[in-house]
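1. Next comes the sequence, and after it the predicted model I'd like to discuss.
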Amino acid sequence: MCRLIGVVARHPAPVAELLGEDLEPFLELACEHKDGWGIGFRTETGLIGTVKATDRADDSTRLRQELRSWETDMAILHIRMASPRLAVSVGNTHPFGDEWAAFAHNGEIRPADVLDPLISPGLLKQAEGETDSERYYLAVREQIDQGATAAAAIASTAAAIRERAEAAISLNCLMLTPEGIFSYAEHDPDSEVIGRRGAGFFGLSYRREPDRTIVASQGWPQPAPRWQTLPEGRVAWFGRPDQGPEIY
């Protein structure tokens, strides 16, 4: 399992500055989620850039340099806890995507190849690694390439996974596009992970301020009403810090 955080801001600034007081508590989660990190951010040209590595996030000099270097108004950050039998490699590290999207997932889908029939052969060949998470993204991307909106593509892919998978422990994701951050929260309340970790382990919450909005996995204090929990089974879009989220 993994941890996710995203930010949408009114004005561009280094990613570390945009995440502010939430950055260090988030990185401390790498004591357990230690199998790599990745950043997706909107560039000054309006496209999506990504950088990722396999070292432990809270000990990574490179990560801190990247967080200080990239100035943006939208970004997501992922720290990985590798699923059993999946290698710790750059190809398996989130986010996945290209200049139009960066996709990060927190959960597990079994078996991973259950999504392959939802992805065209040409797109499937572009996979960097072996993860269920990347296939989740490619299935979403397949829908977008066929004309679906990002929100509709995430929702329909989640429904297809529920129908086909033997287990969908969590479908939580953040997807950064040039238009904003899309989030989706859904987990299996009867999974063994919930039994071990507690009901809040797969929650996604957001905090809105005048100049920025943060959306994140749980794992450090996020008290209400400052933080609000996103509804399960719904796509949320964060496009401006002073609006939304829009729930689909």
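-> Thanks, I have it.
2. hey, let's count contacts and neighbours off CA atoms from now on
-> Noted.
3. Quick one: classify V88 as helix, strand or coil.
-> coil (DSSP: H, G, I helix; E, B strand; the rest coil).
4. Look up how far F201 lies from it.
-> Here V88 is placed at a distance of 23 Å from F201 (C-alpha to C-alpha, to the nearest Å).
5. cool, I119 as well?
-> For I119, the distance to F201 - C-alpha to C-alpha - is 30 Å.
6. Likewise for G195?
-> The span separating G195 from F201 equals 10 Å under the rule C-alpha to C-alpha.
7. the more surrounded of those two?
-> Using other C-alpha atoms under 10 Å as the criterion, G195 and F201 rank with F201 on top: 17 against 11.
8. show me the contacts for the nearest residue to that one once chain neighbours are set aside.
-> Spatially, and ignoring its direct neighbours in sequence, F201 is nearest to Q218 (6.4 Å; C-alpha to C-alpha, 6 or more residues apart in numbering). Residues near Q218 by C-alpha atoms under 8 Å, 6 or more residues apart in numbering: R3, G200, F201, F202, G203, L204, S205.
9. helix, strand or coil for the third one?
-> Taken by three-state DSSP, the conformation at F201 corresponds to helix.
10. just checking, it touches G219?
-> Yes: counting by C-alpha atoms under 8 Å, F201 touches G219, with 7.4 Å between them.
11. Below is structure B, check it against A:
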Amino acid sequence: MSRMLAVLDTATAPARGDPELAQLTQDFIALSVLHADGWGVASRHQNRTEVRVGTDPAERGMGSVLASPASARLLYLRFASAGSAVKKRNLQPFVTDDVAFAHNGLLAPRSLMLATLSFDQRHDLRGDTDSEVYFAHVLRALLTRRRSRPAADTIAPIVAELRALYPEACLNALMLVSGELLAIHAPGTVGPPLAAFAARGAKALPPGHDADYNVLSTAVLPSGRRVVATSGIDVIDSHPLPRDAVSAFLPNGLTRSIAI
């Protein structure tokens, strides 16, 4: 039930300031009033992907991270599922071997996915979220793929397998794989968590927290930067990503989508 925003520099994106991007990130951070259970930022710079997470106010912690340069970023705000601890070990994005991953949704029961992981893979899990198990499945496929096989083609069958386990769940996820941005748009049929929002005392929900809650959209900013975002952020000239597909965005501006 998190909110996610990804930004990718392209061949046409300048190094100078980007007021539209600054406004988008400000609007994103403002959602932390409701999605207040931690934040995370994966940043790619000089062929390395690093992650910072925190449970302090996102405006302070996330803002300091965004002040540094990066060729790609993945931003995350958490709204914790019932029973999932608000601790740093449960915060996304998860980063392993230059792969960053963030998921928005609830995959229950978690045990269905755990059953198909090896002992070592289960041992490597550091938190208790379903999203981390989802990442373990995706990461296993990426690390064992043929070098020539595109990441999107590798991930699509994994998402299809998880869809069979969780027919209604939201499998939406954003990823940074080396310098490539991947977006899994598989919203399922589950609606927005209105009861959970109400239990937090939310009386007036932000825009996009409705029937379109699980829609992933993309746009190219005037600067040339590519953005992909969950609902709740007003991105000018954005359009929904292909549904039930893995979309790949490359720094050279090329895009492609693979059906799940």
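-> All right, it came through fine. Quick caveat, the model's predicted, so the values are computed rather than measured.
12. Can you tell me how far the aligned residue in the first structure for L143 of the second structure is from W100 of the first structure?
-> Taking TM-score structural alignment, the alignment pairs L143 of the second structure with D145 from the first structure. Distance of D145 of the first structure to W100 of the first structure, computed by C-alpha to C-alpha: 11 Å.
13. Then G180 of the first structure?
-> 11 Å.
14. more crowded one of these two?
-> Between G180 of the first structure and W100, G180 has the larger neighbour count (other C-alpha under 10 Å), namely 19 against 15.
15. Show the end-to-end separation of stretch 67-86 of the second structure, please.
-> Where stretch 67-86 of the second structure begins and where it ends lie 25 Å apart, using C-alpha to C-alpha.
16. Please apply the same query to stretch 58-78 of the second structure.
-> Using C-alpha to C-alpha, one end of stretch 58-78 of the second structure lies 10 Å from the other.
17. Show me what counts as buried in it.
-> Of the residues in stretch 58-78 of the second structure, 58, 61-62, 65, 70-78 count as buried by neighbour count, 16 or more other C-alpha atoms under 10 Å.
18. Just to be sure, which of the residues you listed are found in helices?
-> Judged by DSSP state H, the buried residues of stretch 58-78 of the second structure include A58, G61, M62, V65 as members of helices.
19. So what does N214 of the second structure match up with in the first structure?
-> Match for N214 of the second structure (TM-score structural alignment): F202.
20. Would you check that its match makes contact with S170?
-> Yes: here F202 of the first structure reaches S170: they are 7.2 Å apart, a contact under C-alpha under 8 Å.
21. what sits against the nearest residue to A127 of the first structure once chain neighbours are set aside?
-> Excluding the flanking residues, the one nearest A127 of the first structure by C-alpha to C-alpha, 6+ apart is E134, at 7.0 Å. Residues near E134 of the first structure by C-alpha under 8 Å, 6+ apart: N92, H94, F96, A127.
22. what about the last one, neighbour count?
-> Here the count is done by other C-alpha under 10 Å, and A127 of the first structure has 17 residues near it.
23. A183 of the second structure and L174 touch, don't they?
-> Yes: at 4.6 Å, A183 of the second structure counts as touching L174 under the criterion of C-alpha under 8 Å.
24. And the longest strand belonging to the first structure, what does it pack against?
-> Assignment by DSSP state E gives strand 3-14 as the longest strand of the first structure. Helices and strands touching strand 3-14 of the first structure, by 3 or more C-alpha pairs under 8 Å, 6 or more residues apart in numbering; DSSP states H and E, are helix 15-19, helix 61-69, strand 71-79, strand 101-106, strand 172-177, strand 180-184, strand 212-217.
25. how about CSV for these, with distance to F41 of the first structure added?
-> Output for those, formatted as CSV (distance: least, C-alpha to C-alpha, whole Å):
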stretch, distance to F41 of the first structure
helix 15-19, 8
helix 61-69, 10
strand 71-79, 4
strand 101-106, 8
strand 172-177, 7
strand 180-184, 10
strand 212-217, 14
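26. looking at the ones you listed, which is closest to A139 of the first structure?
-> Minimum separation from A139 of the first structure across those (C-alpha to C-alpha) falls at strand 101-106, 11.4 Å.
27. next helix or strand past that closest one?
-> strand 109-110 (DSSP states H and E).
28. Now that next one on the second structure. Mean distance?
-> Once fitted to the second structure, strand 109-110 of the first structure is off its aligned match by 0.6 Å on average (mean C-alpha distance after the TM-score superposition for the first structure).
29. Where does that strand end up in the second structure?
-> Against the second structure, the aligned range for strand 109-110 of the first structure is residues 107-108 (TM-score structural alignment).
30. Give me the residues contacting that stretch.
-> Taking C-alpha under 8 Å, 6+ apart as the rule, stretch 107-108 of the second structure contacts D130, S131, Y166, A169, C170.
31. Can you tell me the element A80 of the second structure falls in?
-> Assigned by DSSP H and E, A80 of the second structure falls outside every helix and strand.
32. Am I right that it is in contact with D37?
-> Yes: taking contacts as C-alpha under 8 Å, A80 of the second structure lies within contact range of D37: 6.0 Å.
33. So for these two, which sits in the more crowded spot?
-> The neighbour count for A80 of the second structure versus D37, taken as other C-alpha under 10 Å, is higher for D37 (24 against 21).
34. got a list of what the equivalent of the more buried one over in the first structure touches?
-> Counting by TM-score structural alignment, D37 of the second structure lines up with D35 in the first structure. Going by C-alpha under 8 Å, 6+ apart, D35 of the first structure touches T54, D55, R56, I79, R80, M81, A82, V88.
35. which of these show up in the second structure as well?
-> On the basis of both residues aligned by TM-score structural alignment, their matches' C-alpha atoms under 8 Å, what survives of those in the second structure is T54, I79, R80, M81, A82, V88.
36. Can you tell me the residue that sits opposite the fifth one in the second structure?
-> By that I understand A82 of the first structure. Correspondence of A82 of the first structure to the second structure, assessed by TM-score structural alignment: A80.
37. give the contact list for its match.
-> A80 of the second structure is in contact with M1, S2, D37, V86, counting by C-alpha under 8 Å, 6+ apart.
38. Good, wrapping up.
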